[in-house]
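Novice: Build me a structure from this.
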Amino acid sequence: MRWILTAVLLLLAASPATAAEPGALTAAAIDALVVKHREATGLPGVAVVVTKGTEVVHAAGYGHSPDGRPITDRTPMAVASVSKSFTALAVVQLAEAGWVRLDAPVREFLPEFTMADPRSAGITVRQLLNQTSGMSDSTYAATSGPQAATLGEAVAMLKPATLAAAPGTAWSYHNPNYVVAARLVEVVSGKPFATYLRDHVFAPLRMNDSTTADTDRDLPPSARGHLMPLGFPLAVPEPTSFGNGSGGVLSTARDMAAWLIAQNYGGGAVVSPAGLAELRTPTPVSGSYALGWSLDTTASGSPVIEHAGDLFTSTAYQAVLPSSGYGIAVMANTGTVYGDASTLARTVIAAAEGQATPGEPSRTGLVVTDAVMLALAVFVVAFSARGVRRAVRSPVRRGPWRTGLSLAVLVAPLMLCLTAHHVVSYLYRGRDVGWTHLFYFYPVFMVLLCAMAIGGVTVALARLVFRERSTAPGQGLEISRTAA
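Specialist: So this is what the prediction gives:
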């Protein structure tokens, strides 16, 4: 069935869509959907664009950026991993020009790409783009480890890494695949990656406000985002990271309209219909993941070509519906844990297909959970202070087993706190997660966990210190064997 779906998608993508749309999606209808979503979630700001055929149905911004400025259709926002579609396109352009062969080893065009694992010499360009290179978060900590400043540095940092699987035998979503691909574009073209995208993608499509950034420090205020503890937007900086090639593109609703139209009309001015088909062709190993795009179906069963993007403080989503000619892109300035871009986009897609839109997401449950955890954190602080006072006033002398058990219970929250990122990594199917990133995923929970860890250690130290003082000669402290 996957190959039948792929064939249908390629045929539809190669020529303008002519199918009648079941829903009458208008600018006013899109506005209403966005307003409802923002009212239900408190989403601070979002940019939305919908195209159909060669026309822009609607491109607009709503709300405000973290610096308080209104978001418009020309406000640059982070598209996160949607950037992979741009990087893959750049590589396919080079392949069409005869400078790169997709099924040749990467090292043939990028000799600096070396790894500790000898199998890496066989990684092909295509395997980078469809995420079957064998590189994985499980063998290289791209997110939590040291961060590069340039694409060259990022590729050099891969030298001590190993592979989790032989190239071409397993699929694993791993951002360094696209970092290497972007560096390949730089070396083969002789241009910085940002310059190449400007000259060969953005300029031909008249995406005049689009660019690409290397690190979090390069993000303009409009491309930063928020967390939502207790349901209130809190502007926070993106964690230190390097994202060019895999997640560094900054774009606007107006510019993304041009990008979506090109995707629905044979590649427009940037790639041939054959190249566009190449970008949308997965392999049996990669499953539904092609080259910077994923193949799926909508809730109504129509084929959709899509890619989501997640930063810690913002999200993005793009979709092309070949059967109806619609294109949708959403950039939201809340973090990955809230999923606003994908949720809102799927609501718009349902409306475009004339389907009943899903109910508006509610943050009530999250707000209540945050409130409960914050109240628990306050209780933990008060209880810990009481424990310290009791240790000072009535030190207890226990046997070694009871003392050890008591201290173990008090120190357990610290151990959980220090290892929580490994638990989250396991829940996220092995994706690399750093300890500080947990404050972006679960800010109030981490406040509670840290309060428990600090409180437990403080009480444990107080018990040890004042127990020793109470048993030291000449201290004159009365030991109470019945104090808890």
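Novice: From here on, just use CA atoms for contacts and neighbour counts.
Specialist: Noted.
Novice: Neighbours of the closest residue to residue 38 other than its chain neighbours, how many?
Specialist: Counting by Cα to Cα, 6 or more residues apart in numbering, residue 38 lies nearest to residue 44, which is 7.4 Å off, once chain neighbours are set aside. Residues contacting residue 44 under the criterion other Cα atoms under 10 Å number 25.
Novice: and residue 149, what does it touch?
Specialist: 214-215, 242 (Cα atoms under 8 Å, 6 or more residues apart in numbering).
Novice: Tell me the secondary structure at the closest residue to residue 189 other than its chain neighbours.
Specialist: Of all residues not flanking residue 189 in the chain, residue 196 sits nearest, at 7.5 Å (Cα to Cα, 6+ apart). For residue 196, the assignment made with DSSP: H, G, I helix; E, B strand; the rest coil gives helix.
Novice: Repeat that for residue 161.
Specialist: Following three-state DSSP, we place residue 161 in the coil state.
Novice: do you know how far the most centrally placed residue in the chain is from residue 90?
Specialist: The centroid of the chain falls nearest to residue 310 when counting by Cα atoms, centre = their mean (2.4 Å). Distance, residue 310 to residue 90, using Cα to Cα, to the nearest Å: 21 Å.
Novice: so residue 201 makes contact with residue 268?
Specialist: No - using Cα atoms under 8 Å, residue 201 makes no contact with residue 268, being 10.3 Å away.
Novice: So for those two, which sits in the more crowded spot?
Specialist: Set residue 201 next to residue 268 and count neighbours by other Cα under 10 Å: residue 201 wins out with 22 against 18.
Novice: Another sequence for comparison is provided below:
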Amino acid sequence: MSFTHAELEKKLAELIESHHVPGAQLAVLDGDSIIEVAAGVLSLRTGSPVTTDALFLPGSIGKLYTATLVMMLAEEGLIDLDKPVRTYLPDFEVRDQHARDTVTVRDLLSHTSGFDGDVFLDTGRGDDALERYIKEIADLPQIASPGTIWSYSNSGFSVLGRLIEVVGDTVYETALRDRLLTPLGLQHSVVFPEDVIPHPNSVGHVPDPDDRESYVVSPVWGLFRSCGPMGASLVASAGDVIRFALLHLDGGVTADGTRLLAADRVAAAQEPQIRLVDDTVLGEAWGLGWILDHFGDVAVIGHDGNSLGQNAFMRVAPEQRFGFCLQTNVESALSMYRELAAWLFEGQLGVVPRQDPAPLPSRVVTDASRYVGTYRREGLAFEVDQAEDGSLTATIKASHAAAEMQDLPPMDDLPLAPVERDQSFLLKLPISDSDLLAVFFNPDDDSAAPTYLHFGGRAHKRVVV
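Specialist: Alright, predicted model coming up:
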């Protein structure tokens, strides 16, 4: 079946009401058609209605644009994905010298660099923002050897942004605009906050500190310029995000027939580079920039994005030319996304997204001491403890800049609910509207005590037992 504009509009309105989301935008791709609908308000402060041409912050969906720019330079022979980053950025430094010398461009694209990745730094508004950022992360610690495990790395994409600047003799935002947004004819996509002003645009919403059940407008709109290649530069409508995705569904050719990428390079970007352990949070594997998954027997690609009080999701089935982009103006809309994805894909293709493993009837954990300890990455630490009843709890301490801007609530003694999968638990954060899968693992020996905790797409290294 195909969805009508009225059906999609009605469903989106129902979803924002049931999930308490101020406003949302939805674009659905069906063959060669894109249907765009909107519901709710852009801001609880102004009450301005969401329109289909309004601009949201797609967040890390913008990493796909960065990855595409890298692949365009690779196609021109200016970058070899399998050469070390220092081939092109001789001043690139991280704390571990072996990692510094061996991390490849492919490692950065597939989040397998092994160095910590959520470093958000204000290095100014100038054209040297990325150059200064690279200097500031020279002491970034390593949590694993390059190419060994997957751990989502925002910092890695700012390194890629600087790579684009140096190899392409430009600045990142100019490359994004001139090499992608303009050739694709994206009328509702911009790269700087001041470019947003002529357009209707959404603001983020965060829980009211005095009433966590209510929302207030986020006091900060976007991240720093140095975070641009992570996805912070892109401001776009949901429809434009889908129009960008069509470049990768159409073998690298734009709507007017211009070729931006070779078909074999587009296909290679959708080939698995590494499998994920927490595979119900994002997907089952990662490509060159892309989340790779299956809904039933249907291959799906996409990406999610978080900004300050905004949350976006994009999934498309390339072979069936079906998919969607959902943009919302709350910081966590995972449960809304999951309900919408199931409704759309089951109605159109008879499949649904993969589900979390079912919780076990008891929270008592056999050999709970096996997991107790501190697991850490840059800017965030998990303290896993055993409760008196034999269950496990997690206390989370966030110290990175984005956490400070979000004014996060305490996250103490959160229950870890064991599920029907070894060494896996469901954990719900007070800032999230949905449980997320937490997986303990040891990449060297599955039977040994875990050396990492994977949660929210990030690996946290065990530092205290």
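Novice: what does the residue nearest to the centre of structure 1 align to in structure 2?
Specialist: Matched to structure 2 by TM-score structural alignment, residue 310 of structure 1 sits across from residue 306.
Novice: can you pull the contacts of that match?
Specialist: Applying Cα under 8 Å, 6+ apart to residue 306 of structure 2 gives the contacts 58-60, 312, 331-332.
Novice: Please render the residues you listed as CSV that adds neighbour count and secondary structure to the earlier fields.
Specialist: Below are those laid out as CSV (neighbours: other Cα atoms under 10 Å; DSSP: H, G, I helix; E, B strand; the rest coil):
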residue, neighbour count, secondary structure
58, 31, coil
59, 29, helix
60, 26, helix
312, 30, strand
331, 24, coil
332, 22, coil
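Novice: Which pair of these spans the longest distance?
Specialist: Comparing all pairs in the contacts of residue 306 of structure 2 by Cα to Cα, the longest separation belongs to 60 and 332, at 13.8 Å.
Novice: secondary structure element for residue 377 of structure 1?
Specialist: Residue 377 of structure 1 belongs to helix 364-393 when assigned by DSSP states H and E.
Novice: buried residues in the helix or strand just after that helix?
Specialist: Scanning forward in sequence from helix 364-393 of structure 1 by DSSP H and E, the next helix or strand is helix 400-427. Across helix 400-427 of structure 1, burial judged by 16 or more other Cα atoms under 10 Å covers 407, 410-411, 413-414, 416-417, 420-422, 424-425.
Novice: Structure 1: which residue goes with residue 66 of structure 2?
Specialist: By TM-score structural alignment, residue 66 of structure 2 lines up with residue 87 in structure 1.
Novice: what's the helix or strand hosting that match packed up against?
Specialist: Residue 87 of structure 1 belongs to helix 83-96 when assigned by DSSP H and E. The contact analysis (3 or more Cα pairs under 8 Å, 6 or more residues apart in numbering; DSSP states H and E) places helix 83-96 of structure 1 against helix 176-189, helix 273-279.
Novice: Dump these to TSV, plus mean neighbour count and distance to residue 343 of structure 1.
Specialist: As requested, the helices and strands packed on helix 83-96 of structure 1 are exported to TSV (neighbours: other Cα atoms under 10 Å; distance: least, Cα to Cα, whole Å):
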stretch	mean neighbour count	distance to residue 343 of structure 1
helix 176-189	23	25
helix 273-279	20	25
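Novice: Residue 127 of structure 1 and residue 170 touch, don't they?
Specialist: No - Residue 127 of structure 1 is beyond contact range of residue 170, at 10.0 Å (criterion: Cα under 8 Å).
Novice: Residues that sit against both of the two, list them.
Specialist: With Cα under 8 Å, 6+ apart, residue 127 of structure 1 and residue 170 have common neighbours residue 133.
Novice: More neighbours: these two, which one.
Specialist: The residue with more neighbours, out of residue 127 of structure 1 and residue 170, is residue 127; 29 against 19, by other Cα under 10 Å.
Novice: which residue in structure 2 lines up with that one?
Specialist: Counting by TM-score structural alignment, residue 127 of structure 1 lines up with residue 107 in structure 2.
Novice: which residues touch that match?
Specialist: Residues in contact with residue 107 of structure 2 (Cα under 8 Å, 6+ apart) are 113, 146-147.
Novice: those strands in structure 1, which residues are they?
Specialist: Taking DSSP state E, the strands of structure 1 run over residues 45-52, 55-63, 77-78, 211-212, 225-227, 234-236, 249-251, 294-297, 303-310, 315-321, 326-332.
Novice: so can I have JSON lines of these showing distance to residue 403 of structure 1?
Specialist: Listed next are those as JSON lines, based on distance: least, Cα to Cα, whole Å:
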{"stretch": "strand 45-52", "distance to residue 403 of structure 1": "53"}
{"stretch": "strand 55-63", "distance to residue 403 of structure 1": "56"}
{"stretch": "strand 77-78", "distance to residue 403 of structure 1": "53"}
{"stretch": "strand 211-212", "distance to residue 403 of structure 1": "57"}
{"stretch": "strand 225-227", "distance to residue 403 of structure 1": "41"}
{"stretch": "strand 234-236", "distance to residue 403 of structure 1": "42"}
{"stretch": "strand 249-251", "distance to residue 403 of structure 1": "56"}
{"stretch": "strand 294-297", "distance to residue 403 of structure 1": "56"}
{"stretch": "strand 303-310", "distance to residue 403 of structure 1": "47"}
{"stretch": "strand 315-321", "distance to residue 403 of structure 1": "49"}
{"stretch": "strand 326-332", "distance to residue 403 of structure 1": "52"}
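Novice: residues contacting residue 82 of structure 1?
Specialist: 247, 249, 292, 307-309, 316-318.
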